[in-house]
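Chemist: Okay, here's the prediction I keep looking at, along with the sequence it came from:
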Amino acid sequence: MPGRTPGHRTPLWQQRLRASQLLEIAQGYPDFPVILEILRECLQDVYDLPALERLMRRLNGGEIQISDVTTTTPSPFATSLLFGYVAEFMYQSDAPLAERRASVLSLDSELLRNLLGQVDPGELLDPQVIRQVEEELQRLAPGRRAKGEEGLFDLLRELGPMTVEDLAQRHTGSSEEVASYLENLLAVKRIFPAMISGQERLACMDDAARLRDALGVRLPESLPEIYLHRVSYPLRDLFLRYLRAHALVTAEQLAHEFSLGIAIVEEQLQQLREQGLVMNLQQDIWVSDEVFRRLRLRSLQAAREATRPVAATTYARLLLERQGVLPATDGSPALFASTSPGVYEGVDGVMRVIEQLAGVGLPASLWESQILPARVRDYSSEMLDELLATGAVIWSGQKKLGEDDGLVALHLQEYAAESFTPAEADQANRSALQQAIVAVLADGGAWFAQQISQRIRDKIGESVDLSALQEALWALVWQGVITSDIWAPLRALTRSSSNARTSTRRSHRARRGRPVYAQPVSPLVSYNTPNLAGRWSLLQVEPLNDTERMLALAENMLDRYGIISRQAVIAENIPGGFPSMQTLCRSMEDSGRIMRGRFVEGLGGAQFAERLTIDRWRDLATQATQTRHYTPVALSANDPANVWGNLLPWPAHPATLVPTRRAGALVVVSSGKLLLYLAQGGKKMLVWQEKPQRFSTR
């Protein structure tokens, strides 16, 4: 345990860490008195095992019944258990807090490893870090050398038997001082000489029985009897100590160190691997699990320190490039004044945009007016209709915005489970007509509004008013319950009142020239209103488990924003918030999929990104120092490609007008710099421009 210092308290985490290390050592001794006392205290003093046995017998015999109840607060008995549960996770990632934020979200670590894939752990280690850790473990690094007589004894105890020359290399004293210290240790019989692998080495008395039983070393006859008791796993102990005193070790190295056959060494290493004590890296390289964690953390730290954060404008420029608003060659003199809006083309381009923005709720009025045209240079409404009609793409409502707009998300049908959040079945707040519509659509298939009305009439025996049906259908749309197979209802919803005006009924002449009026319009005609166009169906998506869904969300965010940060998670409204996403990102970092660091200024310290994205940031940061001509881009303020007011705060401006991300507001960005903000309605504008710039034409 950590030594006691008068007037100072030892941190609890340090006591726990040291205690866990001592427990790991004591587990090798089944009769260790402290462990026996702990078991006795738990089984006899803390737990009432006889009472538990009686209770289980009565439950098995039916004398006691178990009833499920739901209460607002835990019972007095459960309260103590709950308090103990919270205390149990105090030093383990704050699991109760994460569960509370994520609605009992759980990540299956085994499934997560399978989803992330297995990479060679050796590829995750920095060669420079390996050399540094090797010197530190071998006590060769500056500040790690031993001091005094006790320091020499600690070297033999921690690193194993060594020659006098090896000991002198690891000690701060002179050769004469080392020789004097060793003579004293030999005189008091704390160490003894031994022939190992043809070399005369010095070993501490605690290793006498291990060396004799594992390697057949001949011991001096004068050794005290207390050091000669048999050891349970002598070769295992020698191998573990050697592995924990080196960064990376090969089987041949172990065989040479202990004069053993390679088959014996490999068999022992496999046993240690099965016990989870060592890891096998590429080819024949072995490492202790403790040392690997140290190497991995130091390698990650070195990689983070090697990265310098780029300016926010560099990230803003990358996001325009990443989301297909500008090509990667923007700013090149060869392409000056020849760049057209958007990077993608055709139906495949629309598919790519939907794949990247899957699940993002945007105003329906913006999708076809600004979002898709900004990325697909030849976009037309027929492209989206084609994808919806073929079933490759579906749309879902998320929130109603006034009477003529709402938040709508697009999803790829094949991967809808990764981006679509099923609506909660809130039967109590649904009207009778809404419940009837859901019941009709639950039978399967997709139906026109006229067919839905007829099926409801067949079930309840009453006709359905057209306006009531329309209101109920759209209420279910904004609840995320139903959808249509075309985009026409959303176009009609967001269309201006002048264009959405219902056509008047016209008269026609009879054969004899008298003007007569047509018969009342049939129900089929009345249900042809654009707001009810298409076939309506339930949004039924097979849900993923928590682990798969969180991994899909993380991959979507990396594709969409190029980075996972606290601001991005808040913008995406991820279940569980940033703590749950950070846990997943650490696993992705351990697997080599992403890196953690401070890559972008203004996004906080916890940022995760892929290596290729980081390299692209560096390229863009280098280009920013060169004189280039960049293309100004006009975007909706709500566009996910606009980082300002979303992932990054709006740049400071002396005006009283506060920019907001509203439908109808526009921004102009060039080379990642925000130049203009045009408020909704076009009556107010903010300008950020220190000096005149030259722009290419669109």
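Modeler: In hand now; what should we look at?

Chemist: can we go C-alpha only for contacts and neighbour counts from here?
Modeler: Fine.

Chemist: Checking the residue nearest to M383 when sequence neighbours are not counted next. Helix, strand or coil?
Modeler: Spatial nearest neighbour of M383, excluding adjacent residues (C-alpha to C-alpha, 6 or more residues apart in numbering): V347 at 5.5 Å. Of the three states, V347 takes helix according to DSSP: H, G, I helix; E, B strand; the rest coil.

Chemist: how many other residues sit next to V347?
Modeler: 18 (other C-alpha atoms under 10 Å).

Chemist: Kindly report the same for the one 3 residues further on.
Modeler: Other residues within reach of V350 by the criterion other C-alpha under 10 Å amount to 23.

Chemist: Now do the SS call for it.
Modeler: Assignment for V350 (three-state DSSP): helix.

Chemist: what about it, distance to L320?
Modeler: 16 Å (C-alpha to C-alpha, to the nearest Å).

Chemist: V667 looks like it's in a helix, true?
Modeler: No. V667 is assigned strand when assessed by three-state DSSP, not a helix.

Chemist: What separation do you get for it and L603?
Modeler: Taking C-alpha to C-alpha, one finds V667 at 21 Å from L603.

Chemist: Those two: who's more crowded?
Modeler: V667 (24 against 20).

Chemist: wait, isn't the more buried one in contact with D639?
Modeler: No. V667 lies out of contact with D639 (C-alpha atoms under 8 Å); the separation is 9.5 Å.

Chemist: residues of stretch 175-183 that come out buried?
Modeler: Using 16 or more other C-alpha atoms under 10 Å as the burial criterion, the residues of stretch 175-183 that qualify are 178, 181-182.

Chemist: Over to P422. Which of the three states is it?
Modeler: coil.

Chemist: swap that for L202, sorry
Modeler: Strictly by three-state DSSP, L202 counts as strand.

Chemist: Please enumerate residues in contact with the helix or strand that Q128 is a member of?
Modeler: Element membership for Q128 (DSSP states H and E) is helix 127-137. Helix 127-137 is touched from outside by 141, 144, 244-248, 295, 298-299, 302, with contacts defined as C-alpha atoms under 8 Å, 6 or more residues apart in numbering.

Chemist: my guess is A417 contacts E542, does it?
Modeler: Yes. Taking C-alpha under 8 Å as the definition, A417 is a contact partner of E542 at 6.2 Å.

Chemist: Tell me which residues of the helix holding Q128 come out buried.
Modeler: Buried, per 16+ other C-alpha under 10 Å, within helix 127-137: 129-130, 132-137.

Chemist: Tell me the helix or strand right after it.
Modeler: helix 148-159.

Chemist: Who are the packing partners of the helix or strand following that following helix?
Modeler: Counting by DSSP H and E, the element after helix 148-159 in chain order, helix or strand, is helix 164-169. Under the contact criterion of 3 or more C-alpha pairs under 8 Å, 6 or more residues apart in numbering; DSSP states H and E, helix 164-169 touches helix 175-187.

Chemist: Put this next to the first one:
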Amino acid sequence: MHGNHDDAHPVEQVAADVLRGYLEISGPRTATALAEECGLGASSVAIGLAVLEQSGFVLQGFFTDPDDPPSPETVEWCSRRLLARMHAYSRTNRRRAVEAVTAQDFMRFLLHWQHVAPESQLRGQHGLRAVVEQLQGYEAAVATWEPEILRARLVDYQPAFLDRLCHDGELTWLRLSPWQAGSDRRSSPSKATPITLAFRSDLPWLLQAARLDHEIEAPTVGATAEIVEALGAKGARFLAELATDTGRLRSDIEEALWDGVARGLLTADGFAAIRFLVGNRRPGPRPVRSVSRRRRGAAGQTAGAGRWALVGDAEAVDDREALAEVVADQLLQRWGVVFRDLAVHEGLAVPWRELQWALRRFEDRGLVCGGRFVAGFSGEQYALPEARDGLHAARRRDRTGERVVVNACDPLNLTGVIVRGARTPAVRTRVVTYIDGLPEASEDALPAFGGASPVS
């Protein structure tokens, strides 16, 4: 006697139940393999897998040979729970296989990773792009960028390289970190004002990472306030136009522009203004004074070279996970290996715990490697695959007394942070000399603080 058809399982549910039981113990399988091993037709397998995927039981991907060219025939299916266990075992085995290097070898690696060590420098405009891509978001004294930081990484650096990228709209410069002084107190031009170079396309998330919900307050009175108002109303303006808009002297405009830079409010479309501030600022020949109030004529060399514009406020962060991932990616590009001490040293507004979760997600996707890469530091560490290989090479490389000198404002001034010893303050007139990754003793160094690691 036939049973009631209402009590019978639909064909797709039967196929799904068969596949569920098999995938719980079998590991990754292609649809073709499942059809052969379970005795089901190809159409039944396709329907059953669709049911299981919709319920969240299985995931599809390329698990066995992820490096092989993907194709519909090689797509594999695996139980979500079993895949999580496999990932955990694989992650544990990979981390155990990592051999930690000393802090000294890590510094030797970084000197090559950031193209400062001999024979590792880059060339040309493409090299400049690579350097900025690695360093963007790091703030250093305005006077050190071209003569110290960029020239240390490019063997043939020319100011025209930077000018071209700025004028083409690829790069910009600005202060990211919030200014701490009172809103109406003017900041005088200073060679120590911290700025960064950045790609304009990355500026939105860089502002978010540095400021989060912190709003930069513009002054309410004075020349800076008038310039901010003019730029907000009319867009980018030259210094001469700002002088006309505000009715102020050029000297007042120049002082106010640099006050806006120090506050993180203003930037210019070129680097000529920076060079004027860094230079000796000696005036050229004075033009004959005009007797008309309206005729201004030539102004000679000026700190306002180029058009000036508002930086703008950081957009509200609506996805903290996405922001943490892009910041973690930037830190990986800069250091190759990321752990808490380096992240805290950056002084970002994004907390380490959020970066840590982002790095864990990268590891789950196979984008980075987790493990103990640098000895002497607690907590989780993550490295790019190419950085892991670079660490191995640094360990094997003979110590020949290689001498590398960097400015104290350079990001590679990691004295007291990575290597044990006194901290050399980030002052533009000082330098740090590394010999085989170890800094020479300096009379200007400050006492070491917590977090420095042993070097042997």
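Modeler: Done, it's in. Because the structure is predicted, anything quoted here is derived from the model rather than measured.

Chemist: Which one of the buried residues of helix 127-137 of structure 1 is nearest to S431 of structure 1?
Modeler: The shortest approach to S431 of structure 1 among the buried residues of helix 127-137 of structure 1 belongs to V129, at 65.2 Å (C-alpha to C-alpha).

Chemist: A298 of structure 2: how many residues sit nearby?
Modeler: 11.

Chemist: Run through who's touching stretch 23-35 of structure 2.
Modeler: So stretch 23-35 of structure 2 is contacted by 19, 40-42, 45-46, 63-64, 73-79, 82-83 (C-alpha under 8 Å, 6+ apart).

Chemist: in it, what's buried?
Modeler: Applying 16+ other C-alpha under 10 Å to stretch 23-35 of structure 2 flags 23-24, 27-32, 34-35 as buried.

Chemist: out of those residues, which are inside strands?
Modeler: 29-30 (DSSP state E).

Chemist: Out of the buried residues of stretch 23-35 of structure 2, flag the one nearest to V291 of structure 2.
Modeler: Of all these, P28 has the smallest distance to V291 of structure 2: 86.8 Å, by C-alpha to C-alpha.

Chemist: If you drop the residues flanking it in sequence, what lies closest to the closest one?
Modeler: C78 (4.5 Å).

Chemist: Out of the contacts of stretch 23-35 of structure 2, which end up buried?
Modeler: Counted by 16+ other C-alpha under 10 Å, the contacts of stretch 23-35 of structure 2 give 19, 40, 45-46, 63, 74-79, 82-83 as buried.

Chemist: of all those, which comes closest to R282 of structure 2?
Modeler: Nearest member of these to R282 of structure 2, counting by C-alpha to C-alpha, is F63, at 65.9 Å.

Chemist: Contacts for stretch 323-336 of structure 2, please.
Modeler: Contact partners of stretch 323-336 of structure 2, identified using C-alpha under 8 Å, 6+ apart, comprise 110, 113-114, 133-135, 205, 208-209, 317, 338, 343, 350, 354-355, 358-359, 383-384, 386-388.

Chemist: on that earlier part again, redo the buried ones among the contacts of stretch 23-35 of structure 2 as JSON lines? Include secondary structure and distance to A441 of structure 2.
Modeler: As requested, those are exported to JSON lines (DSSP: H, G, I helix; E, B strand; the rest coil; distance: C-alpha to C-alpha, whole Å):
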{"residue": "L19", "secondary structure": "helix", "distance to A441 of structure 2": "67"}
{"residue": "L40", "secondary structure": "coil", "distance to A441 of structure 2": "74"}
{"residue": "V45", "secondary structure": "helix", "distance to A441 of structure 2": "70"}
{"residue": "A46", "secondary structure": "helix", "distance to A441 of structure 2": "69"}
{"residue": "F63", "secondary structure": "coil", "distance to A441 of structure 2": "51"}
{"residue": "T74", "secondary structure": "helix", "distance to A441 of structure 2": "59"}
{"residue": "V75", "secondary structure": "coil", "distance to A441 of structure 2": "58"}
{"residue": "E76", "secondary structure": "strand", "distance to A441 of structure 2": "58"}
{"residue": "W77", "secondary structure": "strand", "distance to A441 of structure 2": "59"}
{"residue": "C78", "secondary structure": "strand", "distance to A441 of structure 2": "57"}
{"residue": "S79", "secondary structure": "strand", "distance to A441 of structure 2": "58"}
{"residue": "L82", "secondary structure": "helix", "distance to A441 of structure 2": "54"}
{"residue": "L83", "secondary structure": "helix", "distance to A441 of structure 2": "52"}
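
Chemist: The residue nearest the centre of structure 2 is in what secondary structure piece?
Modeler: Note on structure 2: the residue nearest the mean C-alpha position is Q330, at 2.3 Å, using C-alpha atoms, centre = their mean. Using DSSP H and E, Q330 of structure 2 sits within helix 320-335.

Chemist: Tell me which helix or strand comes right after that helix.
Modeler: strand 337-338.

Chemist: The helix or strand following that following strand maps to which residues in structure 1?
Modeler: Sequence order places helix 340-346 as the next helix or strand after strand 337-338 of structure 2, per DSSP H and E. Here helix 340-346 of structure 2 aligns to structure 1 at residues 566-572, judged by TM-score structural alignment.

Chemist: ok, average deviation of the matching stretch from structure 2?
Modeler: Mean deviation of stretch 566-572 of structure 1 relative to structure 2 after superposition (mean C-alpha distance after the TM-score superposition for structure 1): 2.1 Å.

Chemist: quick check, distance from that stretch to the centre of its chain.
Modeler: 12 Å (C-alpha atoms, centre = their mean, to the nearest Å).

Chemist: List the contacts of that stretch.
Modeler: By C-alpha under 8 Å, 6+ apart, stretch 566-572 of structure 1 touches 360, 557, 561, 577-578, 581, 603-604, 606-607, 646-648.

Chemist: Counterpart of H115 of structure 2 over in structure 1?
Modeler: Counting by TM-score structural alignment, H115 of structure 2 lines up with G324 in structure 1.

Chemist: Quickly find the element holding its match.
Modeler: Applying DSSP H and E, one finds G324 of structure 1 in no helix or strand.

Chemist: Contact partners for it?
Modeler: G324 of structure 1 neighbours (C-alpha under 8 Å, 6+ apart): 342-344, 353, 375-376.

Chemist: Distance of it relative to Q540 of structure 1?
Modeler: From G324 of structure 1 to Q540 of structure 1 the distance is 31 Å (C-alpha to C-alpha).
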